[in-house]
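Chemist: Quick one: sequence plus predicted model below, questions after.
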Amino acid sequence: MKNHSYDVIVIGAGHNGMTTAAYMAKAGLDVCVLEKSGGLGGGCVTRELCGPGFKSDPASTCHITIQANPLLLHDELGLISRYGLKYHHPEILYSVIFPDDSSFICYRDIDRTCASIAERFSARDADAYKRFCGWAAAGLEMMLPTMFSACPPTGQLFSMLDQSDAGRETMHALLLSGMQLLDEWFEDDRLKIAMARQASEVIFDPHEVGSGMHLYMLTPFIHRFGIGVPEGGSGALVDKLEACLRAHGATLRTRSGVRRILVQDGRTTGVELESGETITARRAVVSAVNVKQLFLQMLEPGHLPAELPHRVRRLKSNPFQSFCQIMALDEAPRYKAGEEVNRSGMVEFAPATRREFRRYFDDLQRGQIRPDVPAMVTQTLFDPTRAPPGKHTGYLHCYAPYHIEQGAERWDDIEKEVANEVLGHLERHTTNMNASTILHRKIINPREIERRNAAFIEGEATHLGNYLFQSMAMRPLPEWSHYRTPVGGLYMTGSSTHPGGSISAGSGRAAAQILCQDLGIDFDRLVA
């Protein structure tokens, strides 16, 4: 077999792996990106799944966290100015519809949101919302730098936070559940449910201890940075990263799955592909795949600390995943809840009582399917390039456990029945969604998610659960949280590392910083 050699090999062409690769290529290194599947992007892709001209996102669709990343804010790789990446930002961020078609409307503008809260809930909660956003914004300002660079070790982070009142308030929020945090600020349960419903989109139960962190950070974040709808589809980000990589001379190979990472004298020397081909890495190998694939499949136990495989096996997944329907629509949904909901970036459904909201997540934990709390995104309201003139694309999803009561192997048999129940809920709350307006749909159940992406083990698009004990400098493990591994020259990026899942490019940029540090490259000069 032919033996190729590169400075840096990146395993996995998700958006984080490609981000790390792009920084390294810009630094003048000879970079090769290896992808097991037939296309680039991982969970950040766009495909014509519902007919010609209908550009659908089968995984991620809203780009939120990346809006604050210096990658975009300072255009560090030229993705915007040189390669044409463009985002649209809805003025109405999201809406939450209750069973009686009353709703919560969240605007990009905080004052408009407060006015809506005063009208729909109470003047007291409207005032509390504005104060909450100001309070949480102070913590967000402190934590933002840790989202796109290596997070300080947990003890150091908490010691830093303990130096100020704002920092101590941040610690308080991080250690609560989302619902506990909301109980401290608001009186109307429907408002609490609406805010918790949105925060749960990180695929995390807002009743879990530690979920307060997501709500605390997300609420001021979306008002400040908005929700990004990438023009051309979620995969547009990857397309621009690919253009950047090729412009800097990088090699990108699909259908090139890695069988094992080669190690000699405690240091990686390259990889062996599933085809038997070996590729040499002169300076580094970066894994963007699931940490369980990396340490349990691609590396021999003898190259690792004795206890590491056990610690990796015990890493926890989320108790529920995602069930999606990708749709081609003759027209955009018209909700009974009103015109403002029609123009929302995301429309979510939720129970109206605390008891039912808690029961919903408890049912998911028990492996039950709940089709009555979906969310809908109609991307073409903001980006008409994704569909033929006058038509629309829809992304309808709900949470669903991989391990259902009937057994995970039953998902393919029951997916259409479940999809029809979810769709029926949407139809009941709109005036126009029916068989005549839905031109085509593609169903993606949790097992299909796993089949589409080998890194999404058991349908887990975030690789690991978003628990507090697997977050920040404890992701994936406290001793290996700074993108390095026990093997010399071997690094990690992707959803298994901080800041976790979602489209943030956070770990992609942070891993590039660590690589630059270890390889003697001035990162600040690189991005200046």
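Modeler: Received it, and whenever you're ready, just let me know what you need.
Chemist: Please make it C-alpha for all contacts and neighbour counts, starting now.
Modeler: Will do.
Chemist: Distance of Ser116 relative to Ser95?
Modeler: 11 Å (C-alpha to C-alpha, to the nearest Å).
Chemist: Contacts only, for the closest residue to His15 other than its chain neighbours.
Modeler: In space, and not counting its chain neighbours, His15 is closest to Gly41: 5.6 Å by C-alpha to C-alpha, 6 or more residues apart in numbering. Listed by C-alpha atoms under 8 Å, 6 or more residues apart in numbering, the contact set of Gly41 reads 13-15, 235, 238.
Chemist: of all those residues, which two lie farthest apart?
Modeler: Ala13 and Gly235 (11.9 Å; C-alpha to C-alpha).
Chemist: who's more crowded, those two?
Modeler: Ala13 (30 against 27; other C-alpha atoms under 10 Å).
Chemist: Do I have it right that that one meets Leu34?
Modeler: Yes - counting by C-alpha atoms under 8 Å, Ala13 touches Leu34, with 6.6 Å between them.
Chemist: Can you give the contact residues for the lengthiest helix in the chain?
Modeler: In the chain, taking DSSP state H as the definition, the longest helix is helix 123-143. For helix 123-143, the surrounding residues in contact (C-alpha under 8 Å, 6+ apart) are 110-111, 113-118, 166-167, 169-170, 185-188, 216-217, 219-221.
Chemist: how does it look with 10 Å?
Modeler: Residues outside helix 123-143 that contact it (C-alpha atoms under 10 Å, 6 or more residues apart in numbering): 110-120, 122, 151, 157, 160-161, 166-171, 173, 182, 185-188, 191-192, 215-221, 223-224.
Chemist: where exactly do the strands run in the stretch 251-400 of the chain?
Modeler: 251-253, 258-264, 267-273, 278-287, 321-329, 346-349, 375-377, 392-400 (DSSP state E, counting those that start in this stretch).
Chemist: Next up, a structure to set beside the first:
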Amino acid sequence: MTSMVDVVVVGAGPNGLTAAAELARRGFAVEVFEAADTIGGGARTEELTLPGFRHDPCSAAHPFGVSSPAFRAMRLQDHGLEWLHAELPMAHPFPDGTAAVLSRSVAETAVSLGARDAGAWRRMVAPFLGRWERLSTDFLTVSASTPPRDPVLLARLGMLGLPASVVMRRFADERARALFAGMAAHASAPMSGFLTGAMGLAFALAGHEVGWPVARGGSQAISDALGAVVRRHGGTIHTGVEVRRLDELPPARAYVFDTSPTALARIAGLGNAYRRYRYGPSVFKVDYALDGPVPWTAKDARRAGTVHLGASAGEIDAAETAAATGRDPSVPFLITTQPTVIDPSRAPAGKHVFWAYCHVPNGWRGDATELVERQIERFAPGFRDLVLARATAGPPELAARNANYVGGDTQCGAFSGLQSLLRPRLARVPWATPHPRVFLCSSATPPGPGVHGMGGHNAARAVWRALLGSTGG
């Protein structure tokens, strides 16, 4: 007879691994089951193009990973994780060969925006400077059951959490508006979307305070470090095991799912518990093996880890609106990273890897390769001449690769309306479910998408409180 364990975790993405590690560190017996042959979820590294070229199929730069209270507490650096910082966290080039930049230096960023907006940028970020650790901890952990440590500071961020289109009115010129719009567009929503302003500001503050680093060797290093913590504290990880029903799992006091809400409902027999949950736009992603560095016209783009490509705030908004409303892309906004600018180990000597994606409608079956490369060429003429190989993935491929990406939605849920704030549904403990022994920890739960493990951390807290309560602890 199979003996009962304390906790079974389904899914070995960053959130599932963090939940498992947190619980194992507290003495619970933990087993993890992952459908893929390797752990990692959205934080993997693979040779997608040619031998020796190591690409991140999903996440690549990690401003919230380096900020994560959960990752810091687990001392992932002791398990091989090393953060690498490019000279600039992000650059936003323009067709005229110049660029606005997000620098660790507020002054350098302000200067890049021009005289009319330098002061406006400084005034926007000034109240938060030097307070990032406290602020990020609050917005990564706050819920109805966990009040913020600094409610005044968090409320000040919330006041700027208006739609990005409103926040951008403080800027006089296009450079600052485009820079901010590019950061807000990480929400995969139109600039008029609820809380897109807070998203843009959070990315800006992270850039100033902690940077937008990559993991040495690739994002797999994050997952491998988390897996090492699980095993160090006695947890067991099983790969290549697809879970279809709850009764296929070992008996346990609690089950934690790093899955989409709809998959959880199907596996755990919760019926229509999440019928109102909505999935958002997908992405079309291209990974490149290059014969040399990207030939950006703007010199600042050559020293940035991440480069955003959108000629204006209006162009960015049009691209995001098209993806959100089901229209084919025409002039896409691109989020790109160039890890080999700071980590040459990711490619053979003298070669480079390059990562680029645009947002497209959920479930879209088109091919945006030409559109992506036309946009890159606009800011880096001669780029195509450097391409040795490419690997493309649209919504169907992304969904097949990771079941959490319903319709190719890499954020595991639309960032729109009240769902931006109340994921996956209105509840005092959003990681709990209608089943008293079943919990959800994926990016569908607060604080939402990103490789920071905080959905897993927050769910683990809910689990151990429930387990201690059940034993009178």
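Modeler: Noted; the coordinates are in hand. Predicted model, so just to flag it, every value in this text is computed and none were measured.
Chemist: hang on, the earlier thing: hey, what's in contact with both of Ser116 and Ser95 of the first structure?
Modeler: With C-alpha under 10 Å, 6+ apart as the test, Ser116 of the first structure and Ser95 both reach 103-107.
Chemist: hmm, back to that, what's the overlap in contacts for Ala13 and Gly235 of the first structure?
Modeler: Common contacts of Ala13 of the first structure and Gly235 (C-alpha under 10 Å, 6+ apart): 40-44.
Chemist: Output those as CSV; include the columns distance to His392 of the first structure.
Modeler: Below are these laid out as CSV (distance: C-alpha to C-alpha, whole Å):
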residue, distance to His392 of the first structure
Leu40, 25
Gly41, 23
Gly42, 24
Gly43, 22
Cys44, 20
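Chemist: mind listing which of the residues you listed are in helices?
Modeler: Among these, no member lies in helices (by DSSP H).
Chemist: Out of those, which comes closest to Asp362 of the first structure?
Modeler: Gly43 (27.2 Å).
Chemist: That closest one maps to what in the second structure?
Modeler: Here Gly43 of the first structure is matched to Gly42 in the second structure, going by TM-score structural alignment.
Chemist: give the contact list for its match.
Modeler: 12-15, 56-60, 219-220, 223, 401-402, 404-405, 410-411, 450-451.
Chemist: Now do the strands in the stretch 101-250 of the first structure.
Modeler: Remark: strands assigned in the stretch 101-250 of the first structure by DSSP E, counting those that start in this stretch are 103-107, 229-230.
Chemist: Dump the ones you listed into a markdown table; add mean neighbour count as well.
Modeler: Shown next, in a markdown table, are those (neighbours: other C-alpha atoms under 10 Å):
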| stretch | mean neighbour count |
| --- | --- |
| strand 103-107 | 26 |
| strand 229-230 | 22 |
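Chemist: Now render those as JSON lines, adding distance to Ser481 of the first structure.
Modeler: JSON lines is the format used below for these (distance: least, C-alpha to C-alpha, whole Å):
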{"stretch": "strand 103-107", "distance to Ser481 of the first structure": "35"}
{"stretch": "strand 229-230", "distance to Ser481 of the first structure": "30"}
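Chemist: ok, for Ile369 of the first structure, nearest residue in space, not its chain neighbours?
Modeler: Using C-alpha to C-alpha, 6+ apart, the nearest residue to Ile369 of the first structure is Ala400, at 5.8 Å.
Chemist: counterpart of that neighbour in the second structure?
Modeler: Under the alignment by TM-score structural alignment, Ala400 of the first structure pairs with Val360 in the second structure.
Chemist: what's the spacing between its match and His186 of the second structure?
Modeler: Here the criterion is C-alpha to C-alpha. By it, Val360 of the second structure lies 13 Å from His186 of the second structure.
Chemist: list the residues that contact both of these two?
Modeler: Glu320.
Chemist: Compare these two (neighbour count), which wins?
Modeler: Val360 (33 against 17).
Chemist: The more buried one and Ala319 touch, don't they?
Modeler: Yes - the criterion here is C-alpha atoms under 10 Å, and Val360 of the second structure meets it with Ala319 at 8.5 Å.
Chemist: ok, now which ones touch the nearest residue to Arg354 of the first structure once chain neighbours are set aside?
Modeler: Leaving out its chain neighbours, the residue that sits closest to Arg354 of the first structure by C-alpha to C-alpha, 6+ apart is Asp189, at 6.6 Å. Counting by C-alpha under 10 Å, 6+ apart, Asp189 of the first structure touches 121, 179, 182-183, 195, 352-354.
Chemist: likewise Tyr402 of the first structure?
Modeler: Per C-alpha under 10 Å, 6+ apart, neighbours of Tyr402 of the first structure: 318-323, 364, 367-369, 408-409, 411, 445-447, 449-450, 457-460.
Chemist: Aligned against the second structure, show me the partner of Phe361 of the first structure.
Modeler: Under TM-score structural alignment, Phe361 of the first structure pairs with Glu320 in the second structure.
Chemist: residue contacts, the nearest residue to that match once chain neighbours are set aside?
Modeler: Closest residue to Glu320 of the second structure apart from its sequence neighbours, by C-alpha to C-alpha, 6+ apart: Pro190 at 5.1 Å. In this structure, Pro190 of the second structure makes contact with 163-165, 181, 184, 196, 316-325, 415-416, judged by C-alpha under 10 Å, 6+ apart.
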